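In: have a look at this fold, sequence not included:
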């Protein structure tokens, strides 16, 4: 597809097919491994089982992600009824029962993570107008080790990033429609749905609210068109919001030994009766769930840089890929250990961080020095989304983890495409389309090569201590072997931590 054409040629379909195949191997193929639960799967699987058994519960996160886990198990039917009841009376899986399968619970996160690659391909295509560049930029998503480990799991980030990416793709199409035709109304309605699904998976998806004032600016002076779009988006949002909570509330009718959580007196009374929860009580039920979420969040400890096994990290570490998290490990012969880690591909994360820096620099030069930009509105839009998310997350004082950066990471991929699109000249040399393709090709080769180098950390391939240390090229990652000392200079600093909190000796 050339920049001046809207039709797909055979070569374009071939490139799209390549993206589909490559992303299948990194996100969907072999998604059933490892067979053990890792990271927050130990929490989300119990929530999914509660849905499967009509058990009432409250939880930190909104319902969509866990409903998808339950739907996947219902569809795949990988466990018998007894195994699908085994964790419903607990909030945390302490030990995986022999024979219990995660194949169903992981199905939709893995599938949606695979499809996300296609959605991002079309986002890059909308920006660059060429399938070859869209393919190369898709490498940022397809060949990141951290994403390929985390997203296919029975976790919430896979569905959330899919819905977020879909929202961004719809936004890119809406912004080019200047009249309230059928296409505009349908896309606005769908945007309301995808926005609702994003933040009903995890609250952090609320940052997409910024899309609506951005659309107002982009459609100005046709503010009436924006109002029409917002009406349709609101109805899409409202239908989805009510529908999701209806499913959640109607499934949770049987009170278990976990009790009533933070249910109000009215909600308790309805739960104790034999009748379905009346629709008139839904606002109260939703409010009670939100109150529990806030209460739960307030009880989460703060980041402790003196803690021996602290897996959290400050938000300003994240663009550099710090800090790594070990999800699982397995000992082998000859002092080798297999690791399943949330470990970034530095070529992906550092390139994306550099793109963010260049994007903000281009905008600064545009406003202060009059630099002309081809896609200034889009650069503004995605910089606002990135900055808005990072500002909001920086205000949270509970411990946060590197995977909380995945949404702005996706934004940074888009900024990378926008930045390359803006480059016209480097020094004395003109920078045309062929030069951009060559640069993108070189970067893609680098991304793929570093992916292969760090891939053992995403597949539990046995590594010696020396082999792991070769990959620990950046101290802030805290990438270290089992039992080794931490090498992050800013965690456990002597000026802050007391002697009796020294993680190296664990002695007073």
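Out: Looks like it arrived, so ask away. These numbers were taken from a predicted model, which means no experiment stands behind them. Numbering: from 1, shown residues only.
In: going forward, measure contacts and count neighbours with C-alpha atoms only.
Out: Fine.
In: in the stretch 51-200 of the chain, which spans are helices?
Out: When assigned using DSSP state H, counting those that start in this stretch, the helices of the stretch 51-200 of the chain occupy the ranges 64-76, 107-128, 131-142, 145-150, 157-174, 182-199.
In: what packs against the first one?
Out: It stands for helix 64-76. Using 3 or more CA pairs under 8 Å, 6 or more residues apart in numbering; DSSP states H and E, the elements in contact with helix 64-76 are helix 41-52, helix 107-128.
In: and the contacts of the shortest one?
Out: Helix 41-52 is touched from outside by 56-57, 59, 66-67, 69-70, 74, 84-85, 87-94, 105, 153-155, 248, 251-252, with contacts defined as CA atoms under 8 Å, 6 or more residues apart in numbering.
In: dropping in the other structure now:
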């Protein structure tokens, strides 16, 4: 068995990780049989794709298109009149068909987020070359309560993270093969990364932060020329890498919008979304797949998205029901969001089933700790000129610390109200960075596969799992009494509110 495991470990680890991930993300994802949070927006918009209705929305359309595919393939709503979904952009629970289920709409987010953990594992394994360490730190993604509850719904973030992690994986794969095996970075590497980034942007534009990966990959492959300032070689390479990177991103954006516009073959209930008369005329003529319609539709969609973004209110912490929060508080899971609750009285006790967006505190706080250590390491190198014991690993730490900080600084420039789940991309960068700074600190022990280090790493993963289980009533809507709720109300800044 030992020989068998060593021989096939590179297959066994990802298979086991995938099975564990699906066992966490799939159970009860069909419940509640009611919409919560942004499902009220995304479910009716996904249905518009199914019925061929023209619509516009503040987010790019790919996420809703995939939800529509999930509903067509796996939905259980045959024979249900869904006309109400076409006549509104926000479907209230009272207006939804009472027997309607939401499994099909939720299916893409659940499946794609559950599978994305394999990319996360691959990223860490490529850099550290230690499967056991990569598997242990993958628990940060599988067993984070916030990621699980938000991705087990018809939300965009689980779908987006699939493309985000895919892009990062192929970036890391290309870079590590160049660093460790001297395999030249090919133009096809830029193309592949560009496709993943383009698809991620077409779910939510926050994935545009991944455009930094192109610059980072270029620096990796051209570092020898950068050190000697060989401008001619650098410019020559730019002439080929820039088109190879940018064109796939642009083509993905245009292709998704082309399909979105082409599928909008009718206008329902006079919902025109401020579309121009020329665009509406093309729809009435049944000419939605023509290049002219695409030009008109793309212009009107971008205009609608821009105007909608300008109209979103700013954060107002004085509002008693404000669910938004400042980005600076997100690393500590401030502030949580109550998605839904159901109150019942059983044997004289009040039992409440909550759906709360709250992160696993071990995961989120450890990520913060890792960032503090990484920033300290970077300062010690570049301010105090201290030596580093592993130059390659040090630069990987710089890369993911930089991605984290770049994302957060970008988010801080946005004036509209933002929510805790907008932190997910930074959380992923921070979780990868945590595994790298851990490897850096215990470098010799990790390289030697020291038994005590392996045990300690496994114990950390076990702690992550245990705390996930402790907070799982908020994730899976298990009933809690008031005392059980207060046991999980660890910090005032979480803003958890008990239902009495």
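Out: Sure, I can see it. Please read all numbers here as calculations on a predicted model, not as lab measurements.
In: got a TM-score for the two of them?
Out: After superposition, the two chains reach a TM-score of 0.90 (TM-score structural alignment, normalised by the length of structure 2), with 475 aligned residues with a CA RMSD of 2.4 Å.
In: the helices of the stretch 51-200 of structure 1: which one's closest to residue 333 of structure 1?
Out: Closest of those to residue 333 of structure 1 is helix 145-150, at 24.4 Å (criterion: CA to CA).
In: elements contacting that closest one?
Out: In terms of contacts (3+ CA pairs under 8 Å, 6+ apart), helix 145-150 of structure 1 is packed against strand 337-342, helix 456-459.
In: swap in 10 Å and give it another go.
Out: For helix 145-150 of structure 1, the contact count by 3 or more CA pairs under 10 Å, 6 or more residues apart in numbering; DSSP states H and E identifies helix 107-128, helix 131-142, helix 157-174, strand 325-331, strand 337-342, helix 346-369, helix 433-454, helix 456-459 as packing neighbours.
In: between those, which one is nearest to residue 226 of structure 1?
Out: That would be helix 157-174 among these, by CA to CA, at 10.1 Å.
In: quick check: buried residues in the closest one?
Out: 157-171, 174 (16 or more other CA atoms under 10 Å).
In: for stretch 250-266 of structure 1, same thing?
Out: 250, 251, 252, 253, 254, 255, 260, 262, 263.
In: so the third one touches residue 53, yeah?
Out: Yes - under the criterion of CA atoms under 10 Å, residue 252 of structure 1 is in contact with residue 53, at a separation of 8.4 Å.
In: please report how far the residue nearest in space to the middle of structure 2 lies from residue 240 of structure 2.
Out: For structure 2, the residue sitting closest to the mean C-alpha position, by CA atoms, centre = their mean, is residue 161 at 2.7 Å. Separation of residue 161 of structure 2 from residue 240 of structure 2 (CA to CA, to the nearest Å): 29 Å.
In: where along the stretch 251-400 of structure 1 do the helices fall?
Out: 265-272, 282-299, 346-369, 376-394.
In: got those as JSON lines, with distance to residue 114 of structure 1 columns?
Out: Below are the helices of the stretch 251-400 of structure 1 laid out as JSON lines (distance: least, CA to CA, whole Å):
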{"stretch": "helix 265-272", "distance to residue 114 of structure 1": "39"}
{"stretch": "helix 282-299", "distance to residue 114 of structure 1": "30"}
{"stretch": "helix 346-369", "distance to residue 114 of structure 1": "18"}
{"stretch": "helix 376-394", "distance to residue 114 of structure 1": "23"}
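In: narrow the contacts of helix 41-52 of structure 1 to just the buried residues.
Out: Burial by neighbour count, 16+ other CA under 10 Å: within the contacts of helix 41-52 of structure 1 this picks out 56-57, 59, 66-67, 69-70, 84, 87-93, 105, 153-155, 248, 251-252.
In: looking at those, which are in strands?
Out: Among those, DSSP state E puts none in strands.
In: how much space separates the residue mapped onto residue 462 of structure 1 from structure 2 from residue 37 of structure 2?
Out: Using TM-score structural alignment as the criterion, the counterpart of residue 462 of structure 1 in structure 2 is residue 479. Distance, residue 479 of structure 2 to residue 37 of structure 2, by CA to CA: 20 Å.
In: do residue 393 of structure 2 as well
Out: Applying CA to CA, the value for residue 393 of structure 2 to residue 37 of structure 2 is 40 Å.
In: give me the neighbour count for residue 330 of structure 1.
Out: Residues lying near residue 330 of structure 1 (other CA atoms under 10 Å) number 13.
In: with the one 3 residues further on instead?
Out: Using other CA under 10 Å, the number of residues around residue 333 of structure 1 comes to 7.
In: quick one: contacts for it?
Out: Residues in contact with residue 333 of structure 1 (CA atoms under 10 Å, 6 or more residues apart in numbering) are residue 462.
In: gap between it and residue 454 of structure 1?
Out: Applying CA to CA to residue 333 of structure 1 and residue 454 of structure 1 gives a distance of 21 Å.
In: what does residue 457 of structure 2 align to in structure 1?
Out: Using TM-score structural alignment, residue 457 of structure 2 sits opposite residue 440 in structure 1.
In: right, I'll call it a day here.
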